[in-house]
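Undergrad: With the input below, show me the fold.
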Amino acid sequence: MQATTGAPADWKPGDGSFYNVTCPGAPVAGGLMWSQNPPPGFGGAGPDLAALAEEAVTKMRLLGADVGIAPAPGSKGGSVGLPVWVWNQTSPRTTGPVSASATAMGVTVTATARVRNVRWDFGKGTSVNCPFPGKPYLTSYGAQAPDKGRGQCGFAGYTKTGEYTVNATTTWAVHWAGGGQQGDLTTTRDSAGVQIRIGEVQVVGQ
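TA: All right, here's what the predicted structure looks like:
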């Protein structure tokens, strides 16, 4: 917007207006300023609350899943027919809840984000959605497959040998409130792919 600190000398009623200019997240010099035309998005009714909610989400610096997986990357790998376990390491920025606020024109919007679910893509058209972080695999589980009913996440296993890339996409649910209003939005974050190796089951005979 083109603006000055005062109206031009030939100003007359109805010729432009004064605006108290503020920018969320950045200091603004000048304060009350005159402009021939209203600034973009100005409606005279206060700040854009949805935009403030988005700014609050940006401040959270949300991440995708902090991937835990068994068989572990770099190990000798798993075997055909054995289950693959996955989990999301718990922290505010990977699972939530995490909150942040943004303010403009004296109005503050506070948003809180929580993970709605993580979609795990195991390749070859195999994927699973888990609405919880999952639980780390323990050696005591042996060949036990993950059980969603127990908060575990993964799948029954690959049918062919090879190297597979496992990807995770996290969907965050965000609720915001402020300025006498509230609303909800979603945002997604991807994690870097993790490679695992699947081999044949080795049987030792007599």
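Undergrad: drop to CA atoms for contacts and neighbour counts, all remaining ones
TA: Will do.
Undergrad: residues contacting Gly179?
TA: Counting by C-alpha atoms under 8 Å, 6 or more residues apart in numbering, Gly179 touches Leu49, Val107, Thr108, Val109.
Undergrad: In strands, which of the residues you listed appear?
TA: Taking DSSP state E, the ones among the contacts of Gly179 that sit in strands are Val107, Thr108, Val109.
Undergrad: which among the residues you listed end up buried?
TA: Burial by neighbour count, 16 or more other C-alpha atoms under 10 Å: within those this picks out Thr108, Val109.
Undergrad: which among the ones in strands among the contacts of Gly179 gets closest to Val204?
TA: Ranked by distance to Val204 (C-alpha to C-alpha), the ones in strands among the contacts of Gly179 are led by Val109 at 64.1 Å.
Undergrad: how about the strands in the chain?
TA: So, for the chain - with DSSP E - the strands run 17-20, 32-35, 67-70, 78-79, 84-88, 98-104, 107-123, 126-130, 153-155, 162-178, 181-190, 194-199.
Undergrad: Give me the contact list for the third one.
TA: In other words, strand 67-70. Gly78, Val84, Trp85, Val86, Trp87, Asn88, Gln89, Pro136, Tyr137, Ala168, Ser191, Val194.
Undergrad: which of those residues are buried?
TA: Gly78, Val84, Trp85, Val86, Trp87, Asn88, Pro136, Tyr137, Ala168, Val194.
Undergrad: I'd like these laid out as TSV, including distance to Val203.
TA: TSV is the format used below for these (distance: C-alpha to C-alpha, whole Å):
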residue	distance to Val203
Gly78	14
Val84	20
Trp85	23
Val86	26
Trp87	29
Asn88	33
Pro136	27
Tyr137	23
Ala168	33
Val194	28
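Undergrad: Second chain to compare with the first, below:
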Amino acid sequence: MALILAATTPAYADKGFGGSTDGESQQHAETGDDGTVSVTVGGIVFDRSKNGSGGSAGALTSSTSWSPPACWYAPKYTPEQLQKYLEPIWEAGSTGYEWDAEQREKYNADDEKKAFNKDKSGEGFWWGSYVNKSYPPGWDACDKDYFWVDTGDAPPADIENAVTPEILAELAYAEIRVPGTEVTLAPTETTKVNLPTWAWLDGAEFKPVSVTASVPDIGISATATAEPVSLEIKPGTPDAQTYPASGVCGIDGRRIGEPYRKGDADRTPPCGVKYLRSSGDGAFPLQATVTWEIHWTGTGGAGGDLPDGEFGATQDVVVQEIQAINR
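TA: Down below sits the predicted model:
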């Protein structure tokens, strides 16, 4: 999922809560002395310090039709910030006198003390919509105008996708990155017909990863954690036999598969493949996909499970005939 940026509200462009950009929400990254990174985007702070890293790391794809929210509502403006943003638009007359007049009335703009809920400064925020910048289906569903929420109160019941610990967990899911899935094979580089090939993944890399999403201004957060559970191997040809027969290798501790060691030639690999014919002048595209279980915990003891995620890669395997000399 792409980095998350602000939506535009009906009839006019927008800028993010606490930001000063024009048309999009502020994206702000902070790197600590230990190299950890937090990113503020779409009204939410994402802590990625426990995320997967490296050039081959990638985002999970849900194993079901479920997907993270395409849009959501979160705190966006203080009373003073909303006034500073809207009044120049009305003064420019770009949205029409009638609409401007309705907006002035809605926000009580002519009352110097109560305009934009200034009499409640420090007691709440104006909430607004944000959208996944990649615009997946449903990105335009959050079309309600700004609404006020007192600190400590829940958003109105008719507002779907208002940030809650569960919504934050779903958005954190989209920010998770997991290690690449290129498996180590033995024999390396080239394997032989009818010779079992061992396959395994580096146990040091395959450990739980997590991302925490929070909205500090209203004191809620959630952490989504991904844990590897299995590796599925697809040889790239029907003329092959997988170990185990299902092609799905379970995880043992933090290790998937078992490294080949000298003396294992007569053993059946716990995870691997045996090709039954040569790849000729080409190679077979072996596909390795790791399944990750996702669970989350959040403010107030909330928590639960989210759909499993998958991340895979394809690598070429050259398979040769075993040459023998007849005398």
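Undergrad: Nearest to Gln202 of structure 1 among the contacts of Gly179 of structure 1?
TA: Nearest member of the contacts of Gly179 of structure 1 to Gln202 of structure 1, counting by C-alpha to C-alpha, is Val109, at 58.5 Å.
Undergrad: The spatially closest residue to the closest one that is not a sequence neighbour: what's it in contact with?
TA: What sits nearest to Val109 of structure 1 in space, not counting adjacent residues and going by C-alpha to C-alpha, 6 or more residues apart in numbering, is Gly178, at 4.3 Å. Counting by C-alpha under 8 Å, 6+ apart, Gly178 of structure 1 makes contact with Leu49, Val107, Thr108, Val109, Thr110.
Undergrad: Gly178 of structure 1 maps to what in structure 2?
TA: Taking TM-score structural alignment for the superposition, Gly178 of structure 1 sits opposite Gly298 in structure 2.
Undergrad: With Thr5 of structure 1 instead?
TA: Counting by TM-score structural alignment, Thr5 of structure 1 lines up with Leu82 in structure 2.
Undergrad: Now do the closest residue to its match other than its chain neighbours against Ile322 of structure 2, distance only.
TA: Of all residues not flanking Leu82 of structure 2 in the chain, Phe116 sits nearest, at 7.1 Å (C-alpha to C-alpha, 6+ apart). With the distance defined as C-alpha to C-alpha, to the nearest Å, Phe116 of structure 2 ends up 80 Å from Ile322 of structure 2.
Undergrad: Looking at these two now, which is surrounded by more residues?
TA: Phe116 (24 against 11; other C-alpha atoms under 10 Å).
Undergrad: ok, so what distance separates the more buried one from Pro79 of structure 2?
TA: On the measure of C-alpha to C-alpha, Phe116 of structure 2 and Pro79 of structure 2 end up 5 Å apart.
Undergrad: Show me the helices in structure 2, by range?
TA: In structure 2, the helices defined using DSSP state H lie at 79-92, 97-106, 165-175.
Undergrad: Find the centremost residue of structure 2, please.
TA: Nearest residue to the geometric centre of structure 2 (C-alpha atoms, centre = their mean): Ala174, 1.5 Å.
Undergrad: how much space is there between it and Asp150 of structure 2?
TA: Taking C-alpha to C-alpha, one finds Ala174 of structure 2 at 29 Å from Asp150 of structure 2.
Undergrad: now do Ile218 of structure 2
TA: From Ile218 of structure 2 over to Asp150 of structure 2 the distance is 10 Å, taken as C-alpha to C-alpha.
Undergrad: show me the contacts for whichever residue in structure 2 pairs up with Ala56 of structure 1.
TA: Matched to structure 2 by TM-score structural alignment, Ala56 of structure 1 sits across from Ala172. Taking C-alpha under 8 Å, 6+ apart, we find Ala172 of structure 2 in contact with Phe46, Val211, Thr212, Ala213, Ala222, Thr223, Ala224.
Undergrad: how about Thr169 of structure 1, what's its partner in structure 2?
TA: Alignment note: Thr169 of structure 1 maps to Thr289 in structure 2; criterion TM-score structural alignment.
Undergrad: before we move on, back to that, reformat the ones in strands among the contacts of Gly179 of structure 1 as a markdown table; add distance to Phe155 of structure 1.
TA: Shown next, in a markdown table, are those (distance: C-alpha to C-alpha, whole Å):
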| residue | distance to Phe155 of structure 1 |
| --- | --- |
| Val107 | 47 |
| Thr108 | 44 |
| Val109 | 40 |
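Undergrad: Gly6 of structure 1 and Met105 of structure 1, how far apart?
TA: In terms of C-alpha to C-alpha, Gly6 of structure 1 sits 20 Å off from Met105 of structure 1.
Undergrad: and if you look at Ile69 of structure 1?
TA: Using C-alpha to C-alpha, one gets 47 Å for the distance from Ile69 of structure 1 to Met105 of structure 1.
Undergrad: Settle it for me: which of the two has more neighbours?
TA: Ile69 (21 against 12).
Undergrad: Can you find the partner of that one in structure 2?
TA: Under TM-score structural alignment, Ile69 of structure 1 pairs with Leu185 in structure 2.
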